[in-house]
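A.B. asks: Could you look at this predicted model? Sequence included:
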Amino acid sequence: MKRRVNVIGVGMTRFAKPGASAEYYEMAREAGQIALRDAGIAYEEVQQAYVGYVYGDSTCGQRAVYELGLTGIPVVNVNNNCSTGSTALWLARQAVASGAAECVLALGFEKMERGALGSKFDDREPPLGPQVQLMNEVQGINSAPPAAQMFGGAGREYRYEHGTRKETFGKIAEKARRHASRNPYALFSQALSLDEIMASEEVFDPLTRFQCCPPTCGAGAAILCSDEFASKHGIAQPVYIAAQAMTTDFASSFSEKSMIKMVGYDMSKAAARQVYEAAGIGPEEVDVVELHDCFTANELLTYEALGLCAEGGAEAFIWDAQNTYGGKVVTNPSGGLLSKGHPLGATGLAQCTELVWQLRGCADARQVDGARIALQHNLGLGGACVVTLYRRD
C-alpha cells in the first residue's frame, strides 16, 4: 500500500443521552453531510462506504447511507465493539491506499439504550466469554456493570502493583471535564472538581460514577481520498494518515491472568509500536492524542501502552499535568469518552474529527498550539485496537 491517504472532510453530531437523540439514520445523515461539505465534494463522487454501528439490525449501514444518496456504491457494515468507528476508518484507508478507490466514506453512528451495556443474544456463547472467565478466576464477579468490573479490575491491579493513589484516577476525570467545558459537541461540559469526582458513588474500586463513560447517541464521518483526487479538487496540504495499525488479542491477554492484559494493554502497545515504526517517529514527537478513555483506569494504562510515559510512570505524568495544555502532550482535548460521550460506532470517527480539526488549527478554544502530529487510539474488547497517526505538512 504505497499511496498516501488524505482526510479531506470530517463531521460529527453533538452527542446526546439515550432517548434524547434523533433516529440513527438522521444522525448519520447530518454527520455525512457535514463531512461532504467540509470536503467540498458531492456524494456522487464517493465510490465506497464503510459504515459502523454495534447495536442495530443488519444493513443499517445502507439505511443510513441512503440518506446521502442512492448511487449503487458498495456499502460495508462494520461491527467491532467499541473500536467499530475506527475499524470503518481502517477499512476505508485500505481501500484508498490499495488503489481500489479514489474517494471513500467512513461513517459511524449509534443509538444506545439507557444503562450499562449488555448482550442481546442469550441463547449462545457470548463473545466475551473468555474475558469473563478470566475475570472470575482473578477477582470474582459482582453486580457492578461488567465493563466497569473489567477496567476497574485492571486499574486496581495497577494500583496494587505501583502503589497508585485512587485520586490519581480521579485527576483524569477532572482533566476530561475541564477539556469538555471548551467543547460544544460534548455531552457533559460542566467542569467538576477532584473532590466532586471522588465523592460520587463508587461503581467498582477504584472507579466512581464520574470516572465511567456514559451511554451516548451520535454519529461521525470522514471522507478519505488519494493525492490525485485531492489535487483534482484543489485541496492543498490536507491532513493525511501517516500510519495506521489494527491488532487483536495476543496469548498474553489470557495466559498471564492479568486484568491489565485482558483489557487490551498488549493490543494497544503493539499497535502503537507498529504505527511509530511505519511513520518513522517516536511518541515524544506527538502533539495531541485522542485515546480510548472509557474509564479513567484505561486512560492511565494507555499512557504507558502508547509510550507517552514510562511504564510505572503514569501517576507522576498525571500529577505533573503532562497530559494537558502546557504539558508534554495534550490528551483528549475533546473531553474524551468520559465527557464528550461514547456512541460506540461513532467514537472512532469523532476522535478522527477532533484530531483533523486540531491539525488544521480550527479547534477554537481547544486548540493545541502548533499541533502537527496527532495520534488516535480506539479499543474494543473482544477484541480489536486501532491506532492511527495523522500529520499535516
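C.D. replies: Thanks, I have the structure now.
A.B. asks: C-alpha only now, for contacts and for neighbours.
C.D. replies: OK.
A.B. asks: Pro74 and Gln48 touch, don't they?
C.D. replies: Yes - counting by CA atoms under 8 Å, Gln48 is a contact partner of Pro74 at 5.2 Å.
A.B. asks: More neighbours: which of these two?
C.D. replies: Using other CA atoms under 10 Å as the criterion, Pro74 and Gln48 rank with Gln48 on top: 21 against 11.
A.B. asks: Ser86 versus the more buried one, what's the distance?
C.D. replies: Per CA to CA, to the nearest Å, Gln48 is found 16 Å from Ser86.
A.B. asks: likewise Phe15?
C.D. replies: Phe15 is 17 Å from Ser86, where distance means CA to CA.
A.B. asks: In terms of neighbours, single out the busier of these two.
C.D. replies: Using other CA under 10 Å, the more surrounded residue of Phe15 and Ser86 is Ser86, with 34 against 26.
A.B. asks: Just the element for the more buried one, please.
C.D. replies: Element membership for Ser86 (DSSP states H and E) is helix 84-97.
A.B. asks: could you say what helices and strands that helix packs with?
C.D. replies: On a contact count with 3 or more CA pairs under 8 Å, 6 or more residues apart in numbering; DSSP states H and E, helix 84-97 meets strand 5-12, strand 48-52, strand 75-78, strand 103-110, strand 218-225, strand 239-247, helix 344-360, strand 384-391.
A.B. asks: Now distance to Ile281 too, for these, in TSV please.
C.D. replies: Shown next, in TSV, are the helices and strands packed on helix 84-97 (distance: least, CA to CA, whole Å):
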stretch	distance to Ile281
strand 5-12	18
strand 48-52	29
strand 75-78	30
strand 103-110	26
strand 218-225	23
strand 239-247	10
helix 344-360	17
strand 384-391	10
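A.B. asks: Number of residues surrounding the residue lying closest to Val76 once chain neighbours are set aside?
C.D. replies: Leaving aside its sequence neighbours, Val76 sits nearest to Tyr50 (CA to CA, 6 or more residues apart in numbering; 4.8 Å). Applying other CA under 10 Å, we find 26 other residues in the vicinity of Tyr50.
A.B. asks: show me what contacts Tyr50?
C.D. replies: For Tyr50, the contact set (CA atoms under 8 Å, 6 or more residues apart in numbering) comprises 61, 75-78, 88-89, 91-92, 104-107.
A.B. asks: Let me know the closest of the residues you listed to Gly32.
C.D. replies: Leu107 (7.0 Å; CA to CA).
A.B. asks: measure Cys82 to Cys60 for me?
C.D. replies: 17 Å.
A.B. asks: who's more crowded, the two?
C.D. replies: Neighbour tally, Cys82 and Cys60, criterion other CA under 10 Å: the higher count belongs to Cys82, 27 against 18.
A.B. asks: show me what contacts the closest residue in space to that one that isn't next to it in sequence?
C.D. replies: Once flanking residues are discounted, Cys82 sits nearest to Gly380: 4.3 Å by CA to CA, 6+ apart. Going by CA under 8 Å, 6+ apart, Gly380 touches Asn80, Asn81, Cys82, Ser83, Thr84.
A.B. asks: In addition, the following structure is provided for comparison:
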Amino acid sequence: MDRTFVIGVGMTKFEKPETRDWEYPDMVREAVTGALADAGVEYAQVRRAAVGYVFEQSTAGQRALYDIGLTGIPVVNLNNNCATGSTALLTARDWVRTGLADCALAVGFEKMNKGVLSPGAGGLPKVTPLDRQLGIMVEKYGWEQSPMTAQLFGNAAREHMERYGTTVEQLAAVSVKNHRHSVDNPYAQFQVEYTLEQVLGDKPIHAPLTRSQCSPTSDGAGAVVVASERFVREHGLEDRAVEIVGQALTTDTEAAFADRSAIDVVGVGMTRAAGRQALAEAGLTVEDVDVIELHDCFSVNEILTYEALGMCEEGKGGELVESGATTHGGRWVVNPSGGLISKGHPLGATGLAQAAELTWQLRGTAGARQVPGAVVGLQHNVGLGGACVVTVLRSGTLTREG
C-alpha cells in the first residue's frame, strides 16, 4: 500500500452557536479553502472527498462542497458520532493508500443549536444508539435531569473516584491545563485561563463535573488534504508533508458491557484497542510520542484516555495530570490546542481540528503553543455508540533526496 501524507490543513475558528451569521457551506468553504491553500493544490486535483457531520441532512456533504467546485468527484457522507471527523480522515487515507485516489479531501463540520445537548428532564430515552450504555449506567447510578452525555461521563468519573481514589481536584486539573493551553490558540472558542478554584466552583452540570470541565456546544469546520508519496514528490511538497504512519478505527466489543461498568461503557476499550493497533502499525510506542490531541469531551475522559493509551497505570491518570507530565515541560504535551474543553467541540469537525493542530505542531509552525522538537503526534477521537479513531503522525519521513 502507498504511504500517505497530510499535505494541507485548514479550519475555522470554533464559535459559540449564533455568534457568526454563517451556514455550513460558509464554514466548509473557509476550512477547505484554507487546507487547499496550505497544500498549494487546486480543488480540481482532489479525486475524492469524505465529508462528515452529525446533525445535518443526508447529502449535506455535496452541498457543502458545491461552493468549492463542481468537479463530479465522488463525495461520501459520514456520521460516526463524535468520531466523525477522524473517520473522514481515515476514509481519505484508505482511498490514497489503496490507489483509488492520489489526492483526497477529508472535511468535517457542524452547525449546532444551543439546546442540542439538553437536560434529561424527559426521562431515559427508549430508543437510542446508546441503549446498552445507558442501561448499565442507570443500573448503578440512576437517571438524573442533566445532559445525557454528561451523565455517562460524570458517572464514569464517580466510578473512577470510588475505585481508585481519584479526586475532584485531579479532574479539575485537566480543565485548568487545557484552558491554560487555549490562551495561545486563535482558533479556540475560549481563550481564558481558569484557576483550580474557579473550575471547582463553576456551575454544576453532573457531579463531579462542573461547566468548565465539559466541552461546549460549538460551530465550526475542519479540512485535511491527504496525498500519496508520488503526488507529494511530483508537486514538490516534501517540506510540508506529515506522514500518517499508523491509524485504526475500532468499535465496542462485549467486554464494554461484561462487567456492568460505567467506565467501560464510555469507550475505554475502544481507545485501548485503537491505540495499540495504530502504534503497532507505526512501529512505535506511546513513549515515542511527543504531542497528543485527545478527546477530552469531559475532563474525566482525558484521565481515562491516559490510562487506555498506556501513558500510566490504570487508576493513575489523575496523578499523571496533577504531576505536570502532560503539559509543557512534562513528558508529553496533551491538548496544546486547548482540547475540546476549550477549543470547542463541533462534533463533525473535532477530529480534523485535532489533525490540523498536530500537523502544525509537527511542522514547527504552532506559534506560542509550539511543543519544541515535536516529531511524533498522536490523535484520539471517540464517539459513543461506538467508534474510536487513533492516528499517529510523524514529520521528517520524506525529504527531497529520498
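C.D. replies: Thanks, I have the structure now. For clarity, every value in this text was computed on a predicted model and none was experimentally measured.
A.B. asks: quick one: TM-score?
C.D. replies: With the length set by TM-score structural alignment, normalised by the length of structure 1, the two chains reach a TM-score of 0.97; 390 aligned residues with a CA RMSD of 1.4 Å.
A.B. asks: still on that earlier bit, nearest to Ala97 of structure 1, out of the helices and strands packed on helix 84-97 of structure 1?
C.D. replies: strand 5-12 (6.0 Å).
A.B. asks: What residues sit buried inside the closest one?
C.D. replies: Buried residues in strand 5-12 of structure 1, counting neighbours by 16 or more other CA atoms under 10 Å, are found at Val5, Asn6, Val7, Ile8, Gly9, Val10, Gly11, Met12.
A.B. asks: Taking their axis directions, that strand and helix 344-360 sit at what angle?
C.D. replies: Here the directions of strand 5-12 of structure 1 and helix 344-360 differ by 110 degrees (axes from the mean of the first three to the mean of the last three CA atoms, to 10 degrees).
A.B. asks: Contacts for strand 5-12 of structure 1, please.
C.D. replies: 30-40, 93, 96-97, 218-227, 230, 235, 238-242, 349-350, 352-353, 356.
A.B. asks: quick one: what's aligned to Asp131 of structure 2 in structure 1?
C.D. replies: Asp131 of structure 2 maps onto Gly129 in structure 1 when the alignment is built from TM-score structural alignment.
A.B. asks: Count the neighbours of its match for me.
C.D. replies: 11.
A.B. asks: Out of the buried residues of strand 5-12 of structure 1, flag the one nearest to Thr296 of structure 1.
C.D. replies: Met12 (23.9 Å).
A.B. asks: residue in structure 2 matching Ala279 of structure 1?
C.D. replies: Aligned counterpart of Ala279 of structure 1 in structure 2: Ala282 (TM-score structural alignment).
A.B. asks: and what of Lys328 of structure 1?
C.D. replies: Match for Lys328 of structure 1 (TM-score structural alignment): Arg331.
A.B. asks: what are the ranges of the strands in the stretch 201-350 of structure 1?
C.D. replies: 202-204, 207-208, 218-225, 239-247, 288-290, 330-331 (DSSP state E, counting those that start in this stretch).
A.B. asks: Turn the ones you listed into CSV, including distance to Glu196 of structure 1 and mean neighbour count.
C.D. replies: Below are the strands of the stretch 201-350 of structure 1 laid out as CSV (distance: least, CA to CA, whole Å; neighbours: other CA atoms under 10 Å):
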stretch, distance to Glu196 of structure 1, mean neighbour count
strand 202-204, 12, 19
strand 207-208, 10, 26
strand 218-225, 27, 32
strand 239-247, 37, 21
strand 288-290, 24, 27
strand 330-331, 22, 26
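A.B. asks: Roughly how far does the closest residue to Thr98 of structure 2 other than its chain neighbours sit from Leu393 of structure 2?
C.D. replies: Take Thr98 of structure 2 and drop its neighbours on the chain: the residue closest to it by CA to CA, 6+ apart is Met1, 5.7 Å away. In this view, Met1 of structure 2 and Leu393 of structure 2 are 17 Å apart by CA to CA.
A.B. asks: And those two? Which one has more around it.
C.D. replies: Using other CA under 10 Å, the more surrounded residue of Met1 of structure 2 and Leu393 is Leu393, with 24 against 9.
A.B. asks: surely Gln247 of structure 2 meets Arg276?
C.D. replies: No - counting by CA under 8 Å, Gln247 of structure 2 sits too far from Arg276 to count as a contact (9.8 Å).
A.B. asks: ok, so of the contacts of Tyr50 of structure 1, who is nearest Pro283 of structure 1?
C.D. replies: Looking across the contacts of Tyr50 of structure 1 and measuring by CA to CA, the closest to Pro283 of structure 1 is Leu89, at 21.8 Å.
A.B. asks: Wait, that closest one touches Ala350, no?
C.D. replies: No - in this structure Leu89 of structure 1 lies outside contact range of Ala350 using CA under 8 Å: 11.0 Å.
A.B. asks: More neighbours: these two, which one.
C.D. replies: More crowded of Leu89 of structure 1 and Ala350, by other CA under 10 Å: Ala350, with 37 against 30.
A.B. asks: What residue in structure 2 is paired with that one?
C.D. replies: Aligned by TM-score structural alignment, Ala350 of structure 1 pairs with Ala353 of structure 2.
A.B. asks: and if you look at Ala297 of structure 1?
C.D. replies: Aligned partner of Ala297 of structure 1 by TM-score structural alignment: Val300.
A.B. asks: What separation is there between its match and Ile341 of structure 2?
C.D. replies: According to CA to CA, Val300 of structure 2 and Ile341 of structure 2 sit 11 Å apart.
A.B. asks: And Phe109 of structure 2, by the same measure?
C.D. replies: From Phe109 of structure 2 across to Ile341 of structure 2, the span is 17 Å (CA to CA).
A.B. asks: Please apply the same query to Val32 of structure 2.
C.D. replies: For Val32 of structure 2, the distance to Ile341 of structure 2 - CA to CA - is 24 Å.
A.B. asks: contacting residues around Gly370 of structure 1?
C.D. replies: Gly361.
A.B. asks: Kindly indicate whether it is helix, strand or coil.
C.D. replies: coil (DSSP: H, G, I helix; E, B strand; the rest coil).
A.B. asks: Just give me the match in structure 2 for it.
C.D. replies: Gly370 of structure 1 maps onto Gly373 in structure 2, by TM-score structural alignment.
A.B. asks: pretty sure Gln33 of structure 1 contacts Leu68?
C.D. replies: Yes - at 7.1 Å, Gln33 of structure 1 and Leu68 qualify as touching, with contact defined as CA under 8 Å.
A.B. asks: What are the boundaries of the helices in the stretch 101-250 of structure 2?
C.D. replies: Secondary structure of the stretch 101-250 of structure 2, counting by DSSP state H, counting those that start in this stretch: helices at 131-141, 148-164, 168-182, 196-200, 229-234.
A.B. asks: sorry, that was for the stretch 251-400 of structure 2
C.D. replies: Using DSSP H, counting those that start in this stretch, helices in the stretch 251-400 of structure 2 cover 255-258, 268-282, 299-308, 317-323, 339-343, 350-363.
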